[in-house]
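1. sequence? don't have it. structure:
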C-alpha cells in the first residue's frame, strides 16, 4: 500500500462547535488525533498528511509525527471544497504524479469508522475494476419519494422508482463522509473525489455519525465509550 496517499483535511473554524476538531472524543484523545491513529493503523506513516491552517491542529499533527501541509486561508473557508484542498496538497507533496496512485480522505468529523473499513476501501481502490470508493450506510427509501422544484414544477429525484411499491424498491445507500478513495488518474482528470466505476464500503448506520453539533459529538462519545469497553 506504499502508493496509497492518506489525506486528513481539517480546519479550525466551526460554527456548530467552536474548536470542534481539537475536542476530546475518547478519554483524552482529540478528534484529529483519533483520526490520525486510524490512519496509522492502515497506511505507512510516510503516506499520511494533514492539511490545516489552524495553529492548535498543526501542533496536534506534529506531536503525532505526521507530515503537515500548511493550508492557505482561502482554502479554510466555508466555501472551500475538499477537492480544492486535495489539489493544493498534491501540488505540495506529489507535483509530478510519481509517488501516489490513489488518494484516501479520512474526515475528522466521522470518527466511527474502523480499521476494517479503511482496509476494505484500500483493497477496492487497488483493484482494476474500481475508480473510486465511498463509505455509506443503508438508508430508508425516502429518496424515491423526494421531489425538487424547478421553475415552480415538481420533479422526482428518482423518476424510475417513483411509482414502485416499497417491496419492489432497491436498497438505498447514503454517503456518511467517513472514507473517500479515488484513483489519482480520475482525480487529475475530473477534479472530483468520486466517479467512474464506484465501489461502496457499507458501514452500520450507528457508526455513520457526522459530527456537526454537540448532540452528534455526545452520541459519538457514547458509542466509543460503549464499544471500547466491550
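-> Structure's in. What do you need? These numbers come from a predicted model, not from an experiment.

2. CA only for contacts and neighbour counts going forward, please
-> Will do.

3. Where do the strands of the protein begin and end?
-> Listed in chain order, the strands of the chain (DSSP state E) span 4-9, 24-26, 29-30, 48-52, 67-70, 102-106, 132-139, 147-150, 153-156, 172-183, 198-202.

4. Quick one, which of these gets closest to residue 224.
-> strand 24-26 (6.7 Å; Cα to Cα).

5. Residues in contact with the closest one: which ones?
-> Strand 24-26 has contacts (Cα atoms under 8 Å, 6 or more residues apart in numbering) with 30, 31, 34, 217, 220, 221, 224, 225.

6. Can you tell me which of those residues end up in helices?
-> 31, 34, 217, 220, 221, 224, 225 (DSSP state H).

7. Could you report the separation of the last one from residue 203?
-> To residue 203, residue 225 is 19 Å away according to Cα to Cα, to the nearest Å.

8. When those two are compared, which one has more neighbours?
-> residue 203 (20 against 14; other Cα atoms under 10 Å).

9. surely the more buried one meets residue 121?
-> No. Assessed by Cα atoms under 8 Å, residue 203 is found out of contact with residue 121, at 11.4 Å.

10. Quick check: neighbours shared by the two?
-> In the contact map built from Cα under 8 Å, 6+ apart, the residues linked to both residue 203 and residue 121 are residue 135.

11. for comparison:
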C-alpha cells in the first residue's frame, strides 16, 4: 500500500464550544486524541495538523504531529475543511509523495486506529476515490413544509409503519474519517468525487461535539465505556 498522510484541521476559533480543540477531553487536549489514533494506525505514515492558532500547533507538535500554519483567509467561520486540506497538501513536504490523504476530525475523539485502517484499506481494496466512515441508522426522517405539514423523507407516512427489520439499510456519514485519493482530491477540490464508498463502523458512536451538552454526554459515555 502506498503512503497515506493524515491531516487534521483544527481552527483556533469555535462558537459552539469555545477553545474546544485545546479543551481537555478525558484529561487531554481534544486534538491529542485524533493525533494519537492517527499515529497508531498502521496505514498512516505521518500526521499533519492545520491550524491558525500557534497554541494548537504547539500542542500538536508535543503529541508528534507536523504543524502547518493556516492563513487567516481560510481560517474563518465560512472557510471549508477542503480549503485547509488543500493548503496543507501544498505546504507540507510530508504530503508530497502521499497517494492517500486521510482527513480526520477532532470532534470525533473516540475514533480508533483500527477504524482509520479499515477506511484507508477499503479505499485501496475497492480502488475508490473516496472512502468514508458511516454508521447504520434506523431513524424515521421528516421534512416540515411551509404550512407545518410533516413530509416523510425515508418512509411513506400514509402506509402502516414498517418494522425496523423490514426497512432497507440506511447509513449516516459520521464525519470522522475520509480517505481521499490525493491527485483526484486536488483536481476536484472536494471530499466526494469519482467513486465514493461508505465504510460501516459497527461500534462507532453517533455523538458530534457541537455543543457543551454534546461534550458532557460523550465524555460521560467514554468514561463509562473505559470503566
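-> Looks like it arrived, so ask away. Keep in mind the model is a prediction, meaning the values are calculated, not measured.

12. Filter the contacts of strand 24-26 of structure 1 down to the buried ones.
-> 30, 31, 34, 217, 220, 221, 224 (16 or more other Cα atoms under 10 Å).

13. Residue 91 of structure 2 maps to what in structure 1?
-> Alignment note (TM-score structural alignment): residue 91 of structure 2 maps to residue 92 of structure 1.

14. ok, the closest residue to that match other than its chain neighbours - contacts?
-> Leaving aside its sequence neighbours, residue 92 of structure 1 sits nearest to residue 69 (Cα to Cα, 6 or more residues apart in numbering; 7.6 Å). Applying Cα under 8 Å, 6+ apart to residue 69 of structure 1 gives the contacts 49, 50, 51, 52, 89, 92.

15. And the strands of structure 1: which comes nearest residue 77 of structure 1?
-> Between residue 77 of structure 1 and the strands of structure 1, the tightest spacing by Cα to Cα is seen for strand 48-52, at 11.3 Å.

16. so what does that closest one touch, helix or strand wise?
-> The criterion is 3 or more Cα pairs under 8 Å, 6 or more residues apart in numbering; DSSP states H and E, and the helices and strands that strand 48-52 of structure 1 contacts are strand 4-9, strand 67-70.

17. who touches it?
-> Applying Cα under 8 Å, 6+ apart, the external contacts of strand 48-52 of structure 1 come out as 5-12, 39-40, 58, 61, 66-71, 76, 85, 89.

18. Swap in 7 Å and give it another go.
-> 5-11, 58, 61, 66-71 (Cα atoms under 7 Å, 6 or more residues apart in numbering).

19. and if you look at stretch 100-118 of structure 1?
-> Contact partners of stretch 100-118 of structure 1, identified using Cα under 7 Å, 6+ apart, comprise 3-10, 21, 31-32, 35, 38, 41-42, 177-184, 201, 207-211.

20. redo that, cut-off 6 Å
-> When contacts are defined by Cα atoms under 6 Å, 6 or more residues apart in numbering, stretch 100-118 of structure 1 is touched by residues 3-8, 32, 35, 178-184, 207, 210-211.

21. likewise stretch 193-201 of structure 1?
-> The contact list for stretch 193-201 of structure 1 (Cα under 6 Å, 6+ apart) reads 130, 131, 132, 133, 134, 135, 182.

22. Residue 150 of structure 1: which of those is nearest?
-> Nearest to residue 150 of structure 1 among the contacts of stretch 193-201 of structure 1, counting by Cα to Cα, is residue 134 at 29.1 Å.

23. In this structure that closest one contacts residue 180, no?
-> Yes. With contacts counted by Cα atoms under 6 Å, residue 134 of structure 1 reaches residue 180, the gap being 4.9 Å.

24. and the closest residue to residue 47 of structure 1 other than its chain neighbours, how far is that from residue 158 of structure 1?
-> In space, and not counting its chain neighbours, residue 47 of structure 1 is closest to residue 5: 5.2 Å by Cα to Cα, 6+ apart. Computed as Cα to Cα, the residue 5 of structure 1 to residue 158 of structure 1 distance reads 35 Å.

25. Comparing those two, which residue is more hemmed in?
-> Of the pair residue 5 of structure 1 and residue 158, residue 5 is the one with more neighbours under other Cα under 10 Å, namely 25 against 13.

26. Good, wrapping up.
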